[in-house]
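have a look at this prediction, sequence included:
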Amino acid sequence: MTVESDLTIAGDILAVQHLLQPAREHPATVAEFAGLARAIAADRAQWAPLIRYDAATRWYHRLRTGPGYEVWLLSWVPGQGSGLHDHGPSSGVLTVLEGELTERSRATSRSLTAGSQRVFAPGYAHEVVNDSLDGAVSLHIYFPGLTEMPMHDADGDSAHDTHGTRRAQCAPAPAPGGDVVRA
C-alpha cells in the first residue's frame, strides 16, 4: 500500500529558524550515544594504542567524559568475565571493538562480535564474558556516569554478604592504564 502525502515545503526551509535545532555539543538521546560509540570505534588510532591485556584482572581505561556521561575502554583475555551485575542508575551502550564477547542475562545468551552494540537500561542485569580463544576489546558508555555496579547471584538477585548488598564501587578517579581524557 502506497501512502501519498500532501506535505510540501514552500520557500527556503533554512529561513524558518524555529524549526532548526542547534547541533548538540554532547549526546542526549540513545541514538546519539550509540552514534558516539560508533564514531569512537571508527577512530581506531584514538583507542588502539591504549589497550593492555592483563591475565590477572580485567583491564579498563576511562577514555573520555562529558556532561553526565563516561566512556570506558575494556580488554578481555580468554575466560575473563564481569560477573552478573547491573549498572545502578546508569544506562549504557556496549560496543564490541575487537574479538567476540558473550552477554548473558537471565533470559538470554548472545554472541557479540566486532561492531555489535547493546543498549541497556538502568537496573538491567547481565554478565559479559570472553568465551573465545582470542582477546577482545569493548567500549562502554554510561549515562549518567557509572557510580556503582551491584553484583547479582546466579538467580539474578542482588548478592548479599553479612553487611548488606555487595556493590562494586566505581570511583571517579582515573582508571588503571591512563589519565582521564575530557571531551
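Received, thanks.

use CA for all of it now, contacts and neighbours both
Will do.

now the helices for the chain?
30-42, 44-47 (DSSP state H).

could you dump those to CSV with mean neighbour count?
Listed next are those as CSV, based on neighbours: other C-alpha atoms under 10 Å:
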stretch, mean neighbour count
helix 30-42, 16
helix 44-47, 12
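
got another one to weigh against that:
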Amino acid sequence: LIAKLRALLGTKGLSSEDIDIEEVQRIMEEYQSDEADWAHLALHDPSRNYSRNGILNINGNANLLMLAWTPGKSSAIHDHANAHCCMKILDGELTESLYDIPEGEGQLVPKKNTVLHRDVVGYISDDIGLHKISNLGTKQAVSLHLYTPPYASMYGCSMYEAGNGKKHHVDMSKYYSWQGQLVNAKGGSTC
C-alpha cells in the first residue's frame, strides 16, 4: 500500500488539482485490512474522542494517519484545508455526516449520513463540503486516512459549531503517536 502511494504521489510538490484522487482511492481499496499489519500503530487514549496516530509523510506530498475512535464519540464538523482526504475503515464502522459549507452563521444540518464498514474507502474534499465522523458503535473503530496535499498538518483546518455555524481555526500539527511511538499523550491535535 505505502509503496504504491509513494509511487503515485511522486517526489514533486503537488497542488490539489494535480492529484489523481481516483487512483489514490483505488490503491486504498485494494488493501484488505489485516490487524497484524496495523495494530501496533493504532494507539488510543479512551479519554479522547479519537487519537490521531501519524504513520508516514509521503515525499512531502501526503500524510498517512491512523485514527483510533472511542465508542460513542465523534469528531467536530470540519473542513480539510483545501486538500483531499481518503479514509479506509480498518476495523469497526464509522458514520460520516456531510454538511454544506455555511455562507454565514446558522445551524448546520447534515445533508447526508453514510455508514462506512470495514474495508470501505470514503472520500471528502472542501469541494464536497464539511463532515463529521462518528463512532456510534460500542467498540473502538480504526481508520486509515491519507491527506494530500498535507495542508491541515501545515496550516491547520477549520472546525464549525453545529448550533450556529461559527468557524474556528484548529492546529492539526500534533499527533498522539508517530510510527507507533507515543509522542504527545496530552496535546495531540483533534477537531
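Alright, I've got the coordinates. Not measured: the values here are computed from a predicted model.

TM-score for the pair, please.
Scored against TM-score structural alignment, normalised by the length of the first structure, the superposed chains reach a TM-score of 0.72; 150 aligned residues with a C-alpha RMSD of 2.4 Å.

now do the same contact list for the most centrally placed residue in the second structure.
Nearest to the mean C-alpha position of the second structure, by C-alpha atoms, centre = their mean, lies His145 at 4.6 Å. With contacts defined as C-alpha atoms under 8 Å, 6 or more residues apart in numbering, His145 of the second structure is in contact with Asn63, Leu64, Leu65, Met66, Leu67, Cys85, Cys86, Met87, Lys88.

what's the match for it in the first structure?
Matched across to the first structure, His145 of the second structure falls on His140, judged by TM-score structural alignment.

just Met28 of the second structure next, same as before
Aligned by TM-score structural alignment, Met28 of the second structure pairs with Ala37 of the first structure.

thought that match was touching Thr95?
Yes - shown here, Ala37 of the first structure and Thr95 form a contact pair, counting by C-alpha atoms under 8 Å, at 6.8 Å.

overlap in contacts of the two?
The contact sets of Ala37 of the first structure and Thr95 overlap at Leu139, His140 (C-alpha under 8 Å, 6+ apart).

count the neighbours of Pro122 of the first structure for me.
15 (other C-alpha atoms under 10 Å).

sorry, wrong one. I was asking about Leu94 of the first structure.
Residues within reach of Leu94 of the first structure, counting by other C-alpha under 10 Å, total 21.

need the nearest residue in space to the aligned partner of it in the second structure, chain neighbours excluded.
By TM-score structural alignment, Leu94 of the first structure lines up with Met87 in the second structure. Nearest residue to Met87 of the second structure, sequence neighbours excluded (C-alpha to C-alpha, 6 or more residues apart in numbering): His145, at 4.4 Å.

re the thing from before, so which of the helices of the first structure is nearest Leu84 of the first structure?
With C-alpha to C-alpha, the closest approach to Leu84 of the first structure among these belongs to helix 30-42: 23.0 Å.

wait, what's in contact with Arg110 of the first structure?
Thr102, Glu103, Arg104.

what residue of the second structure matches up with it?
By TM-score structural alignment, Arg110 of the first structure lines up with Thr114.

much appreciated, bye for now.
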